[in-house]
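Q: pasting the sequence and the predicted coordinates here, then a few questions.
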Amino acid sequence: MPYQVTPTPIEGVLILEPKVFGDARGFFFESFNARDFEQATGLQRSFVQDNHSKSAKGVLRGMHYQAQNPQGKLVRVTQGAVFDAVVDIRPGSKTYGQWFGLELSADNKKQLWIPEGLAHGFLVTSDSAEFLYKTTDYYNPVFERSLLWNDPDVGIDWPLHLLDAAPLLAAKDASALTLAQTAEQA
């Protein structure tokens, strides 16, 4: 099997660990193969967009989602390390309002499958990090939304102790809505 797949407490969110071949020269692995992804996860998805960001230590991006045209995401880190988090905001989901987080790093090579309808974000815990993700729908700025990263009703346990200062946020993320407010808008 090309991936080891581990379910998480959030319905549909999966940790994928690719088979890595390494020796004294370095390493090789297939970071994505559509046939192997479908076989390992049981999911048939078409990815339409790849995104790549680089961020400094302490940058917190998220918790992002699209109100329409929701994006499924396959995410990974190619340089550095992040604490990656998802929140289930799918109305009627058994895990609605729950969160899950884990470290993604260039060293551990883990990937996270995030189904459509979840809010997603990450905190850079290394000096810098390069973050890549494949999406199942196109980015649509008209429907972009942010869930408040520190909503006390959600309670994400961000590893802020790893930072030298408060997290660095974009204005849209600092003024994002709480889970209760997003539910009122739905």
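A: Received the coordinates, thanks.
Q: only C-alpha atoms for contact and neighbour calcs from this point on.
A: Fine.
Q: now the end-to-end length of stretch 87-107.
A: Here the two ends of stretch 87-107 are set 25 Å apart, with distance taken as CA to CA, to the nearest Å.
Q: what's it in contact with?
A: Contact partners of stretch 87-107, identified using CA atoms under 8 Å, 6 or more residues apart in numbering, comprise 8-11, 76-86, 110-111, 117-120, 154-156, 179.
Q: what about 6 Å?
A: 10, 77-86, 110, 117-119 (CA atoms under 6 Å, 6 or more residues apart in numbering).
Q: tell me the buried residues in that stretch?
A: 87-89, 95-101, 103-106 (16 or more other CA atoms under 10 Å).
Q: stretch 43-63 too?
A: Quick answer for stretch 43-63 (16+ other CA under 10 Å): 47, 55, 56, 57, 58, 59, 60, 61, 62, 63.
Q: now, these that are in strands?
A: 55, 56, 60, 61, 62, 63 (DSSP state E).
Q: take this one as well and set it beside the first:
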Amino acid sequence: MTGFRRLAIPEVIEITPPKLGDHRGFFSEVFKRSAFEAEGIHIDWVQDNQSLSAEPGTVRGLHFQAPPFAQAKLVRVLRGAIHDVAVDIRKGSPTYGRWVACELSAEKWNQLLIPAGFAHGFMTLSPDTEVLYKVDAPYSRESEGAILWNDPALGIEWPSAGGVPVLSDKDGVAPLLAEFDSPFT
């Protein structure tokens, strides 16, 4: 049976699907609509995305897409491990500006559901980490946004990468939360 665990911000949910193995390997229903709907989660996924990060300490995020292309995400790791973070950027939310994190790995076989209205980012914990995630809206360059991954006001507890984190140019100059006017209410 699929396990659902709500984090400190209860809209963000760690999901662990069952994994059935025998001498041939294993089988798992990594997404089953009826299991999600039984938990009150009704999301129409439209696209799957996959990334590969070669170096441990690679940071991707904190990203979001503004309405009308806001995205919920269901994130899982195919190979390696990540420190996955969701930051509430919904104006008026009692948890606005707060974050939650969860280690996702191929070994743990877990996933993280991040609803629209959250900025999302992760740091890889091992080499050649592959991440697969579902989204419920298509990508729109005009709607993309970011918040600085290490904004001191957020106080995200990132793991030590053992060196300088690997970032895209865009992620290295993203605005601070205080400079950000959220499109989410």
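A: Now that the structure is in, tell me what you want to look at. This one's a predicted model, so the numbers in the text were calculated from it and none came from an experiment.
Q: residues contacting residue 18 of the first structure?
A: 2, 3.
Q: if we go to 8 Å?
A: 2, 3, 4, 29, 30, 31, 109, 110.
Q: report the separation between the last one and residue 132 of the first structure.
A: With distances defined as CA to CA, the gap from residue 110 of the first structure to residue 132 of the first structure amounts to 12 Å.
Q: what does residue 2 of the second structure align to in the first structure?
A: Under the alignment (TM-score structural alignment), residue 2 of the second structure maps onto residue 3 of the first structure.
Q: against residue 92 of the first structure, how distant is that match?
A: From residue 3 of the first structure to residue 92 of the first structure the distance is 30 Å (CA to CA).
Q: and what of residue 148 of the first structure?
A: According to CA to CA, residue 148 of the first structure and residue 92 of the first structure sit 20 Å apart.
Q: what do you get for residue 173 of the first structure?
A: For residue 173 of the first structure relative to residue 92 of the first structure (CA to CA), the value is 25 Å.
Q: next one: residue 44 of the first structure
A: In terms of CA to CA, residue 44 of the first structure sits 23 Å off from residue 92 of the first structure.
Q: what's the burial count for residue 144 of the second structure?
A: By other CA atoms under 10 Å, the residues close to residue 144 of the second structure number 14.
Q: and the one 5 residues further on, by the same measure?
A: Look at residue 149 of the second structure: counted by other CA under 10 Å, it has 29 neighbours.
Q: for the second structure, just list every one of the helices.
A: Taking DSSP state H, the helices of the second structure run over residues 33-38, 169-172.
Q: if we can go back for a sec, neighbour-wise, which of the contacts of stretch 87-107 of the first structure leads?
A: residue 82 (29 neighbours).
Q: which parts of the first structure are strands?
A: Going by DSSP E, the first structure shows strands at 3-7, 14-18, 21-23, 26-28, 49-56, 60-66, 73-79, 81-88, 99-105, 111-114, 118-124, 128-135, 144-146.
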